[in-house]
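Trainee: Structure, please.
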Amino acid sequence: MSPTNSEIAALDGEGRIPAYVARPDADTTRAIIVIPEIFGVNEGIRKKADDWAALGYLAIAPDIFWRFAPGVELSPDVESEFQEALGYFGQYDADLGVKDIEAAIRWLRSQGATKVGCVGFCLGGRLAYMAATRTDIDASVGYYGVMIDTMLNEAHAIAKPLMLHIPTEDHFVDHAAQAKIHEALDPNPKVTLHDYPGLDHGFAATMGNRRNDDGAQLADSRTRDFFAEALA
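Mentor: Model (predicted):
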């Protein structure tokens, strides 16, 4: 497995998106986009990309804040950095963000990938849902995606498999929002929802105070099995 810092072309000639790329030891036609939380492409996100490469996928983690805070790396366990990240979240345009996911899909296909999936966390989980509704990605997974309940009018466009991991005590996604997500998506045969009773936002973080090891291992095993089938 060989990790590198790289750049990919944004859509519409907007510029170049910094990205962390982890290549597997052998050539592959399967790829994963790791979409960061609001904390940037930090150590935890890079480790997730490395883990996918170790499983034989070409993995890329694009810098979703590249337009206004390129290269930022923050820790959710440091209060000042957490507040800084919330500020970036407030600036972020998710409509532009999903275009950046589309750019990553195109780049991965230019690298020989015939099957492309994405897995996102927090804001990245929202983008994973948007990728499922707005792009031709082959499979998407969202962990504790925020604001999905406000975008359920797009659910009819889901054409490829989507999995969402929902901690029931997510303090950013309340019970009412979770109920709306279930009501809208449970009937869709393309969508799989997993609830994690008692767990909070960030439970599957690679490291740090938010991680719940049992919950993270369960969710990650489900994600690995999901991609193994959907990207076969």
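Trainee: okay, CA-based contacts and neighbour counts for the rest of this
Mentor: OK.
Trainee: Now do the strands in the protein.
Mentor: 2-9, 16-23, 30-35, 58-62, 115-121, 139-143, 162-167, 191-196 (DSSP state E).
Trainee: Is it possible to get CSV of the ones you listed that adds mean neighbour count?
Mentor: CSV is the format used below for the strands of the chain (neighbours: other Cα atoms under 10 Å):
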stretch, mean neighbour count
strand 2-9, 14
strand 16-23, 22
strand 30-35, 27
strand 58-62, 30
strand 115-121, 26
strand 139-143, 29
strand 162-167, 25
strand 191-196, 16
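Trainee: Now the ones you listed in TSV, please, with extra columns for distance to Ile45.
Mentor: As requested, the strands of the chain are exported to TSV (distance: least, Cα to Cα, whole Å):
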stretch	distance to Ile45
strand 2-9	12
strand 16-23	9
strand 30-35	7
strand 58-62	7
strand 115-121	9
strand 139-143	13
strand 162-167	17
strand 191-196	21
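Trainee: Of all the ones you listed, which one is nearest Phe82?
Mentor: Of all these, strand 115-121 sits nearest to Phe82, with 15.1 Å by Cα to Cα.
Trainee: how about the residue nearest in space to the middle of the chain, what does it touch?
Mentor: Geometric centre of the chain, nearest residue: Gly120, 1.1 Å, by Cα atoms, centre = their mean. Counting by Cα atoms under 8 Å, 6 or more residues apart in numbering, Gly120 makes contact with Val34, Ile35, Pro36, Glu37, Arg126, Leu127, Ala128, Val141, Gly142, Tyr143, Gly145.
Trainee: where along the chain do the helices fall?
Mentor: In the chain, the segments counted as helices under DSSP state H are 43-54, 79-91, 94-110, 123-134, 175-185, 213-230.
Trainee: Second chain to compare with the first, below:
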Amino acid sequence: MSSTISLTAADGHEFSAWQAGAPDAPHALVVVQEIFGVNHNIRTVANEFASAGFAVLAPAVFDRAKRNVELGYSPEDVKEGLALRAEIPLESTLADLQACAAHFRKQAPHRKVGIIGFCWGGALAWDAATLTHDFSSAVSWYGGGIAAHKDATTHCPVQLHFGGQDSSIPHQDVNTIRAAHPEIEIYVYDDAGHGFGNRDRSSFNADANHLAWKRSVTFLEAGLRTTGI
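Mentor: This is a model prediction of the structure:
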């Protein structure tokens, strides 16, 4: 049910993606990595969504800079991940995400496609929801930098999750997003820090992860439901 496949973006770039779930699952979902690549955690998340009834693709968006990246969480890994991220223009990464959506549409033209991302991927999920029209639902977990783009127009329903103890995303940023987008579902988990949904990180918070997961699945299922076909 899970394997690595190759996809091609509109600009001709070939990249790998972790594929999980039945191709004809009722919902399609793109899972976007942190700055650590499509590593054990991201593959686990993809497989869990597959078990929940989603067809999933987790694109290796680092392939544009370096292939087969699977980092850990040491300071050195963080430094490498940030450096790789800096090498890739946003429009190139969005092209990879759009290629995933196009792949799903080829499999089932009427099926809606959602996107969920974590950390850097959380910011990319916001960018996908505001800079493209390829997704019908978007969820971001502890995506940094969203407040700086608060004036962007969302093209699909969006749900955001933040840790109340996340030192990298100030409370004021969350308040700024709330004020700019009162229509968006925003949840803050008081005792959770950055990366609270990653079981492989020391910041993992089981309670916050469980609640955010339930909320995300419910939100995505509702946003991707296809009627009248």
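Trainee: Just the TM-score for the two chains, thanks.
Mentor: In this superposition the chains share a TM-score of 0.92, using TM-score structural alignment, normalised by the length of the second structure; 223 aligned residues with a Cα RMSD of 1.5 Å.
Trainee: Give me the spatial nearest neighbour of the equivalent of the residue nearest to the centre of the first structure over in the second structure, chain neighbours excluded.
Mentor: The alignment partner of Gly120 of the first structure in the second structure, by TM-score structural alignment, is Gly117. Counting by Cα to Cα, 6 or more residues apart in numbering, Val32 is the residue found nearest to Gly117 of the second structure once chain neighbours are left out, at 4.4 Å.
Trainee: which residue lines up with Leu211 of the second structure in the first structure?
Mentor: Match for Leu211 of the second structure (TM-score structural alignment): Leu218.
Trainee: one step back: ok, the contacts of Gly120 of the first structure vs Phe226 of the first structure, which is closest?
Mentor: Val141 (8.7 Å).
Trainee: tell me the contacts of that closest one?
Mentor: Gly117, Cys118, Val119, Gly120, Gly125, Ala128, Tyr129, Leu162, Met163, Leu164, His165, Thr223.
Trainee: Recalculate using a threshold of 7 Å.
Mentor: Contact analysis of Val141 of the first structure by Cα atoms under 7 Å, 6 or more residues apart in numbering lists Cys118, Val119, Gly120, Ala128, Leu162, Met163, Leu164.
Trainee: now those in a markdown table, with distance to Gly71 of the first structure?
Mentor: A markdown table is the format used below for those (distance: Cα to Cα, whole Å):
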| residue | distance to Gly71 of the first structure |
| --- | --- |
| Cys118 | 21 |
| Val119 | 20 |
| Gly120 | 18 |
| Ala128 | 21 |
| Leu162 | 29 |
| Met163 | 29 |
| Leu164 | 28 |
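Trainee: out of those residues, which ones does the second structure keep as well?
Mentor: Comparing the contacts of Val141 of the first structure with the second structure on both residues aligned by TM-score structural alignment, their matches' Cα atoms under 7 Å, the contacts found in both are Cys118, Val119, Gly120, Ala128, Leu162, Met163, Leu164.
Trainee: Now the first one: closest residue in space that isn't a chain neighbour?
Mentor: Counting by Cα to Cα, 6+ apart, Ile33 is the residue found nearest to Cys118 of the first structure once chain neighbours are left out, at 4.4 Å.
Trainee: which position in the second structure aligns with that neighbour?
Mentor: For Ile33 of the first structure, the aligned position in the second structure is Val30, judged by TM-score structural alignment.
Trainee: Tell me if I'm right that that match and Val56 touch.
Mentor: Yes - judged on Cα atoms under 7 Å, Val30 of the second structure makes contact with Val56 at a distance of 5.8 Å.
Trainee: so who does the residue nearest to Gly117 of the second structure touch?
Mentor: Going by Cα under 7 Å, 6+ apart, Val32 of the second structure touches Ala58, Pro59, Ile116, Gly117, Phe118, Gly121.
Trainee: Need the counterpart of the first one in the first structure.
Mentor: In the first structure, the residue matched to Ala58 of the second structure (TM-score structural alignment) is Ala61.
Trainee: Touching, that match and Ile33? I think so.
Mentor: Yes - contact criterion Cα under 7 Å: Ala61 of the first structure and Ile33 qualify, at 5.8 Å.
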